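>>> Fold the following for me, if possible:
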Amino acid sequence: MGFWQRIFGKRKKKEEKKEDWDEIVYVRDDVDFHSQEERSRYITGCLEQIAEASREMNLLTGEYALVTSYLTDMEEIEALPEKEREETDKIARRLQALEKERETYHEKKDRMEDLEYYQMRKQEQEVEEGIRKIKEGESYGELIKKDLQRLDREHHAYEFRRAELDTIMTNFKGMAVIFLTALVICILMLLVLQFVFEMNTYLGYFLAVGAAAAAIIVLCIKFIDAEREKHRVEVTINKLIQLQNKVKIRYVNNTNLLDYLYMKYNTDSGAKLERRWAAYQQEKEERKQYAEAEAKTEYYQKQLINRLSNYRIKDPQRWIHQTSALLDKREMVEIRHELILRRQSLRKQMDYNDGVARTAREEIMEIARQYPAYAEEIMDMADKYSG
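This is a model prediction of the structure:
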């Protein structure tokens, strides 16, 4: 058991070992300072460390001064007299309210796209007239379509009646042929009875001819009536065709007009254009309010900057976006705490880089003391590098 603990214990210690990356180590044992090349390379390395630390110090110093000024401004604001603080808070509350208005506008999900908005704005003076024309055209088109459908049904009905009359007239002709054929057959039979069987068939002749004549007369009358009705039907069909042509012309013209209006207003129905127009009007009002809020925001920002500039505040500009901190002490405390932590972190980095530069300089001075023969050369290298 102890054997395995020793093995795994050693492994754990090895895994938990951390490299000390912050420590700068100078190793001279393997450097031949009597060699100009090695000596120059070692000193250059130290000088580069000083330069790198100096660059970092410049950046850190600027940020440190900025954070410090921010903290100082917070102390100045909290030290304002009550009356002055009330006036400042009044402006801050107004700015905060305007900022919420702007956020509400930006967070709105169903906003009209800029392209669509500006297209509507170009046609703003004529959109309402366009909606009226499109709706009238759509209503008129529906009426025309209904008329065409009604005329088409009537046309089909009269065409069916004409075909029916043609069939009736054909049947009448066939019946007339049948009656005449029957008359001829009756006469032939009567002749046979008269001459072969010497029977008296005069009455038969009379009845056969009379019946055939009566049937043919009836057929002729019905045929003439059917022919007249067919003529009336054909006249009506011609009138329907002419009327259909007129309505078709109106339908095509109305359709072409609607297509043009749809293309002009980039829509496919009057209802959609009307909804877009309503959305545009709402968007226009909201954009107007947003523009007014922008103008008021700029005005109150200047007011706040001017008021804070009257006190010992180094950067009043930064507070126009920190109105919540001006109005809420808890948020001001949180910001101060964050700034203090940031300043501590910057101080730590500055101390580290200062230590790096100081250690590198001490290393160079130590080498100059240990090798006085090269001291002047080392100092010249340091002067040139820093210069």
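>>> alpha carbons only for contacts and neighbour counts from here, please
OK.
>>> ok, Met332 - contacts?
Applying Cα atoms under 8 Å, 6 or more residues apart in numbering to Met332 gives the contacts 74, 325-326.
>>> Show me what counts as buried in whichever strand or helix holds Ala382.
Taking DSSP states H and E as the criterion, Ala382 maps to helix 375-386. For helix 375-386, burial by neighbour count (16 or more other Cα atoms under 10 Å) applies to 375, 378, 381-382.
>>> Out of those residues, flag the one nearest to Gly130.
Ala382 (82.7 Å; Cα to Cα).
>>> from memory that closest one sits against Leu47, does it?
Yes. Counting by Cα atoms under 8 Å, Ala382 sits close enough to Leu47 to count as a contact (6.9 Å).
>>> follow-up on the earlier one: may I see the contacts of Met332 organised as TSV, with secondary structure and distance to Gln282 added?
As requested, the contacts of Met332 are exported to TSV (DSSP: H, G, I helix; E, B strand; the rest coil; distance: Cα to Cα, whole Å):
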residue	secondary structure	distance to Gln282
Met74	helix	42
Ala325	helix	34
Leu326	helix	34
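>>> could you flag which of the residues you listed are buried?
For these, buried by 16+ other Cα under 10 Å: 74, 325-326.
>>> let's see this one next to it:
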Amino acid sequence: MKIFKKKKELHSEPEFDKELERKQNETEQLDISLDNMELELKDLADSKKSAYQEKEETLNQTKDSIADTCNQIADAKKQIQEAKLEYKAVTDYLADIQKIDAIEGKEREELEDAARNIITLTRERSKYQTADIKLSDVQFRNISRYEKNMVREIRQMRENEDYQRMVKGDLRQLAAEKAKLEFERDEIIGGQEMLRKLSIAAGILVVLMDIIFVVLSEKKELDLNVPFILSIIFAAGIAFYIFHESRRNRMEILKNNQKRSRLVGLTNTVKIKYVNTQNALDYAYGKFMVVNSMELSSVYDKYMKAKKEAEQYRSNTGMLNFYNNALIKELRQRNIKDCDIWIYQAAALIDNREMVEIRHRLNERRQKLRERIDFNYKVQNNGLSMLKNSMEKKPEWKQKVEEEMEKAGIDFQQMELSE
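All right, here's what the predicted structure looks like:
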């Protein structure tokens, strides 16, 4: 029996290192799409559990699962609220464009005249502003629109990027841990198969020995009681070893299943956070027309320098202020909600191509927001369905579910499932 254990120990560690390295390489490119998310863990082995073990495992998994689900619902609710506010702002912006397009006649001429003068005066001033600062008019106007919140936007983008890198590291670590657990499970199953073969071989050997002893005792009239008893003792020893190792393997498989169940829950939570963070970053990149927070910070610094220089000449730009006020007055008469924005987008008032481009970008932003809202509604609805089904199928879990829901601020009556 020690020989078997020794051989297993000699080959286990090198095989483990080799197999773990292979599976880590396979998981180097992480798949974080929702379609591949493991939302359920199927039976990981065909071993039978005692009633006590199964109950204990279920209770432990239930506590973690309920808490994770409630946290996911709360986070999804927050994401939906933030996205809806931004969605309303973008929708109002598009509504303003429709109102502007409807302006005709003399009012249109006055509006375009003010816009042309604003463009001319702004370009004259920008020649000096951007002489030593490489900042395009489009970037200047874009940053101007969000100037009040730029520091917060840069900080938020940088935090999201740092968090995204951390989440990628967590996903790789979880993938490596999963590969390790799968390797351990395969090792245990292989051990069970070896025990099965050993039991068959031992049984055949004992039967052959008994037959030989019986034949010898009949033909040569030898006293083979002692060898016969020794064969029985040998068979009993083998049986005890197989029973002991099989029981130990079943316990190891049970522990392995529990670890994998918890690992899947953690992976799902991390993936949802990853997708939400990535959606927020993609939206911010499109909003500010940059590729990362470093570029946005650089553009903002250039903008502040350009603005500082512009302020030195603001006292001499009375005409620009005059036309700015004239433009705002015309727009207010048409009930435009955000009139100040069009000072920085005056070109769109006289060039339909510019207006089409603005409308296109707004529609893209609104589509991304809609996808973000839909995604989080799915997360929220799936979580609510899981909690509801848990309370219906397992009434004894109802108190635990309600406690976790209260902690997360979840109310079934106020948060109905979306169709």
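>>> Please work out the TM-score for the two chains.
The TM-score (TM-score structural alignment, normalised by the length of structure 1) is 0.48; 194 aligned residues with a Cα RMSD of 2.1 Å.
>>> How about the secondary structure of Ile93 of structure 1?
In this structure residue 93 of structure 1 is Arg, not Ile. helix (DSSP: H, G, I helix; E, B strand; the rest coil).
>>> For it, give me its contacts.
Contacts for Arg93 of structure 1 (Cα under 8 Å, 6+ apart) come out as 323, 327.
>>> From Asp73 of structure 1, how far off is it?
Applying Cα to Cα, to the nearest Å, the value for Arg93 of structure 1 to Asp73 of structure 1 is 19 Å.
>>> on that earlier part again, closest to Lys83 of structure 1 out of the buried residues of helix 375-386 of structure 1?
Ala382 (58.6 Å).
>>> gap between the closest one and Val233 of structure 1?
121 Å.
>>> What of Thr167 of structure 1?
For Thr167 of structure 1, the distance to Val233 of structure 1 - Cα to Cα - is 14 Å.
>>> Looking at the two, which is more packed in?
Set side by side, Thr167 of structure 1 and Val233 show more neighbours around Val233, with 20 against 12, by other Cα atoms under 10 Å.
>>> Tell me how far that one lies from Ala211 of structure 1.
33 Å.
>>> try Ile131 of structure 1
75 Å.
>>> Which one of the two is surrounded by more residues?
Ile131 (21 against 14).
>>> can you give me the strands in structure 2?
Using DSSP state E, no strands are found in structure 2.
>>> centroid residue for it?
With distances taken as Cα atoms, centre = their mean, the residue of structure 2 nearest its centroid is Lys271 (2.4 Å).
>>> Give me the residues contacting stretch 288-301 of structure 1.
Residues contacting stretch 288-301 of structure 1 (Cα under 8 Å, 6+ apart): 91, 94-95, 98-99, 101-102, 105, 320.
>>> Show me which of those residues are buried.
The buried subset of the contacts of stretch 288-301 of structure 1 (16+ other Cα under 10 Å) comprises 91, 95, 98-99, 101-102, 105, 320.
>>> any chance of the contacts of stretch 288-301 of structure 1 in JSON lines, with distance to Gln344 of structure 1 too?
Shown next, in JSON lines, are these (distance: Cα to Cα, whole Å):
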{"residue": "Ile91", "distance to Gln344 of structure 1": "33"}
{"residue": "Arg94", "distance to Gln344 of structure 1": "35"}
{"residue": "Leu95", "distance to Gln344 of structure 1": "32"}
{"residue": "Leu98", "distance to Gln344 of structure 1": "36"}
{"residue": "Glu99", "distance to Gln344 of structure 1": "33"}
{"residue": "Glu101", "distance to Gln344 of structure 1": "37"}
{"residue": "Arg102", "distance to Gln344 of structure 1": "36"}
{"residue": "Tyr105", "distance to Gln344 of structure 1": "40"}
{"residue": "Ile320", "distance to Gln344 of structure 1": "26"}
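>>> how about the residues you listed, which pair is most distant?
Farthest pair in the contacts of stretch 288-301 of structure 1, by Cα to Cα: Ile91 and Tyr105, 21.4 Å.
>>> one step back: which members of the buried ones among the contacts of stretch 288-301 of structure 1 occur in strands, if any?
Short answer: these have none in strands (DSSP E).
>>> Between those residues, which sits nearest Met263 of structure 1?
Using Cα to Cα, those come closest to Met263 of structure 1 at Tyr105, 31.1 Å.
>>> List the residues that contact the closest one.
Tyr105 of structure 1 touches 286, 290, counting by Cα under 8 Å, 6+ apart.
>>> could you measure Lys8 of structure 2 against Glu403 of structure 2, distance?
48 Å.
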